[in-house]
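# Model the structure of this input:
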Amino acid sequence: MTYAVSIPENGTFDAWRDAARRAISHEIPPEEIEWNGSRGLFETMPLPEVPGPHAARVPPAFIEFARSVIWHSALDRLALLYRALWRLDRCDGEPLAPVDPLGRKLMLMQKSVRRDIHKMHAFVRFRELSSPGPRRRFAAWFEPSHNTLEPGSSFFADRFADMDWTIATPRLTACFVDGALTFGPGASKPELPDDAAETLWATYFTNIFNPARIKLNAMQSEMPKKYWHNLPETRLIPQMLAEAEARVQRMHDAGLSAPRVGSATISDRYRASLPQAAEQVSTLEEAREAALQCRRCGLCEAATQTVWGEGAQDAALMIVGEQPGDREDLEGRPFTGPAGQLLRELIANAHVDAKALWLTNAVKHFKFSPRGKRRLHRNPDRGEITHCRWWLGLELALVKPRITLALGASAAFALTDDSRPMAERRGGIELGLHGGPVLISWHPSYILRIRDPDESKAARHSLARDLEKALRMSGVLPCQGNREGVE
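Below is the predicted model of the structure:
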């Protein structure tokens, strides 16, 4: 018997979650459910309205994961999510891990949805309408690749709370009136009036255009051509590109004269005197030697030395922290300070030798502020993390770990380019920029800073569980049917 499930266009996730919960409670296998007419070849019947006796439990990370994937435009997304739920309930492998074909497909869908929401936030262009009341009114037309208007509209509701606005898409329309956000059917592209602000925006866009830095592939990667026909500024791009060479020449002719001899700062001369780091390396030892000469950012000028990773060169698990601390900077080894000692203690408690793993940091130099005789830790900024990502990429390419454990926000950003808060990501597995799975967890230093004993104990327990999960997924520890879950 095949069960038919119809999921509405609006409130999709809540409707799917309710249907999936009822289906799994009756232990209905994935192949017996037709989601929104995905098959339509057999007689169907509706799902039972009353929940069954089976109380399914799944990892809490799956709920947030499904809440993102559900907005993908693929017709089989609902069926794929239910298949993952079915396997989780039965401890059938790791269906959310990138090493699993189903998990990799779902993670790519999640990444595509997040990118689509980001593009909507960047490329929606409002035009002002006449308003009968005191609140200004605006409207916009957008064509997302996925069904992302519903999850993406809260951004505009927060940012433009004092205005009324409408965003129309082919599938759904969002209306924000008097502070209330509602959704209605999709629409065709409306005729919107000209907006005087567009002339101002075009003038600004033209003046910030730097013809000396044209990289068409990079530009189209950030602003894909499919969005151009709805963006007023893109009408200017062909002419600006045509005039780029002449503008570069004018900039060159108007440039400053050469600086006088000796005017370079001490730091510039110091950095120029350092040997160049090799761009091509084939072994971890060659990479370490090159990293010792690194001057990709200014952190090398104050730090004692580069702190390279250490451990097994073919480690199945790589653990990535934020940056070296004071003690690591002096010793030249990662994870030797208080936070590192806590991590090594947890590794030992799991009956694993730390030498069997690869331990490293997202940033290879210690960033600090001097306070008397002390050097106080400072978090690396995005630019420093991005500059150092080249070295981390080398480690990943040469070690080739099966899974990477990211400790803290800096490591998570370095590996995934995602800066969402740690609280909503801890314990989850994400797709790294290198194409491999990344498990997100707390940094030991965060645990050491927690003053409340119960909170500290809970955070330490979470890190220990994440470490054990990473060890099992990598094969360092044998797998077992061990899972935690909430409905």
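# C-alpha only now, for contacts and for neighbours.
Noted.
# Could you check the helix or strand harbouring Thr203 and say which residues are buried?
Element membership for Thr203 (DSSP states H and E) is helix 196-208. Residues Glu198 are the ones in helix 196-208 that count as buried (16 or more other Cα atoms under 10 Å).
# Please compute how far the helix or strand following it lies from its chain's middle.
Counting by DSSP H and E, the next helix or strand C-terminal to helix 196-208 is helix 216-222. Relative to its parent chain, helix 216-222 has a centroid offset of 19 Å by Cα atoms, centre = their mean, to the nearest Å.
# Pull out the buried positions in helix 216-222.
Within helix 216-222, no residue counts as buried by 16+ other Cα under 10 Å.
# and the helix holding Thr203, what does it pack onto?
Helices and strands in packing contact with helix 196-208 are not found; criterion 3 or more Cα pairs under 8 Å, 6 or more residues apart in numbering; DSSP states H and E.
# now that helix, how far from the centre of its chain.
Averaging C-alpha positions (Cα atoms, centre = their mean) puts helix 196-208 31 Å from its chain's average.
# Second chain to compare with the first, below:
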Amino acid sequence: MRPRTIRLAPGADLDGFRAAIRHLVPAEAAPEAVTWVEGEAASLFPEDDAGAPGPALALPRAVAALVPSVVMHRDPERYGLLHRLIWRVAEGERHLAEVASDPLVHRLNLMRKAVARDLHKMHAFLRFRRAGSGEGGRERFAAWFEPEHHILAEAAPFFSARFPSFDWSILTPDGSAHWDGRALSFGPPGRREDVPEQDAFEAGWTDYYSSTFNPARTNLAAMRAEMPKKYWQNMPETAAIPGLVREAGRRVGEMIARAPEPPVKRVPARALAAMAAQEPASLDALNAAIRASEPLVPGATQAVLGEGPLGAAIAFVGEQPGDQEDLQGRPFVGPAGQLLARALVEAGIDRDRAYLTNAVKHFKFEQRGKRRIHRTPSAGEVAHYRWWLDRELAFVAPRLVVALGATAVLALTGRPVPVTRARGPAMFGDKPYAGFVTVHPSYLLRLPDEARGEAYAGFVADLRRASILSEDPAPRLGLLG
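Alright, predicted model coming up:
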């Protein structure tokens, strides 16, 4: 077996490594016969190895994902370790990268995690300082950072996306990155002294950091774990930390001394009296009162009322109307409602014979351009509508009420309960109907495609079980309310 030497560029030479591997694997060059060297020079291969690299290798996804991260690690053995991994995969161990207990895989995964941590630290702890004006009078900034690994090229696009409107340079002992408002470029190593001293903005930032420092949560071990001291010299706010820690005890004492008396909870007597005075005699009268009420959160087009027959065996309570429900004035007609309709059919439930409503009757949203984006109602907003929901269900008189999601559970019980813990049959306090808890269909829409199928099947199974319980005059229930 003839020994070979592969010479790659300094740093993270991913392209060079890929080209070399595409030559070595088809040539059956075993890892023990190859020496990997980092240097400025020359060809990847000696003259007698000359020739174009082979075609791209069909590597398992886990291996292909591991290579770019490990190449950025500073360990000089990284290329040889990756060669060993790819060699073993090519020899038939196709699932090797998924065997976490394998010593080689374990070591490579530790290297990958170290690189990911280093990227996170650079994103979090790099600080720019004003460095005059750039091209066209644009503000120019500079920063100094000392990464543990060769991550500069990988980290730089984060800063160009975050700070596109001014020119900047990031200087490190390994190289430099530069942004001119149009493109990233990379250059030779920089020096710390090329970055200006603290500017006025940093002084203001330090004052802000000091004002938000919570002395009651001072935990030096946790601070050092998240913000290692090696980064402190490049971060202006860290100069204030020793003094803030020394003063923590005194400041906590002052906070306790200034603590106000807890407020006395007052029963909203006027509101309750007003509700009692308009006690409706029918569901139609209740709906008329809801329709005439002002939305608690302004902006909704109209109140969206419940839909379905009185005496329905099963009722479904969702969170609040969405954009389409608000426009059409009907519950569950948007994307989540369409998914619910499909699941009801598969569970054997006739939507026309069920009752569908929401805990909150008006659409709460945030305007983003032309789109209205759903916002989760607060506990106070849910409580505001709870009186109406209780009376609505009293008029409908279902045998079983299905709470779709956490907001519905809060409305029916008066307290927050995790859906994952309460999922299944339940009893909502002293309500005259049985209860059942499952997820809201909008939760399924937010899942990635690969997880949605299984979650949807579980949702249909819940609905099928709820349907059976709605036909049982005495279902066995768990205590929830």
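# Just tell me the aligned range of the helix holding Thr203 of the first structure in the second structure.
Across the second structure, the stretch matching helix 196-208 of the first structure (TM-score structural alignment) is residues 200-212.
# what about that stretch, how far off from the first structure?
Superposed on the first structure, stretch 200-212 of the second structure shows a mean distance to its aligned partners of 0.5 Å (mean Cα distance after the TM-score superposition for the first structure).
# what's in contact with that stretch?
By Cα atoms under 8 Å, 6 or more residues apart in numbering, the list of residues contacting stretch 200-212 of the second structure from outside reads Arg129, Pro236, Glu237, Ala240, Leu244.
# Share the number of residues neighbouring Ala161 of the second structure, please.
9 (other Cα atoms under 10 Å).
# cool, His443 of the first structure as well?
Number of residues near His443 of the first structure (other Cα under 10 Å) recorded here: 24.
# where along the second structure do the strands fall?
Applying DSSP state E to the second structure gives strands spanning 4-8, 34-38, 129-133, 139-144, 167-171, 176-179, 184-187, 314-318, 355-358, 365-368, 371-374, 400-404, 424-426, 434-438.
# What's the local residue count around Ala248 of the second structure?
As a measure of burial, Ala248 of the second structure has 18 neighbours, counting by other Cα under 10 Å.
# do the same with the one 5 residues further on
Counted by other Cα under 10 Å, the residues lying close to Gly253 of the second structure total 13.
# just Ala157 of the first structure next, same as before
19.
# so it makes contact with Phe176?
Yes. Applying Cα atoms under 8 Å, one finds Ala157 of the first structure in contact with Phe176, separated by 7.0 Å.
# returning to what we had before: nearest approach to His95 of the second structure belongs to which of the strands of the second structure?
Among the strands of the second structure, the nearest to His95 of the second structure by Cα to Cα is strand 34-38 (23.9 Å).
# mean shift between that closest one and the first structure?
So strand 34-38 of the second structure averages 2.0 Å relative to the first structure (mean Cα distance after the TM-score superposition for the first structure).
# now that strand, how far from the centre of its chain.
For strand 34-38 of the second structure - counting by Cα atoms, centre = their mean - the centre lies 40 Å from the chain centre.
# How about residues contacting that strand?
Strand 34-38 of the second structure is contacted from outside by Pro3, Arg4, Thr5, Ile6, Arg7, Leu8, Ala9, Pro10, Gly11, Glu77, Tyr79, Gly80, using Cα under 8 Å, 6+ apart.
# This completes my enquiry, with thanks.
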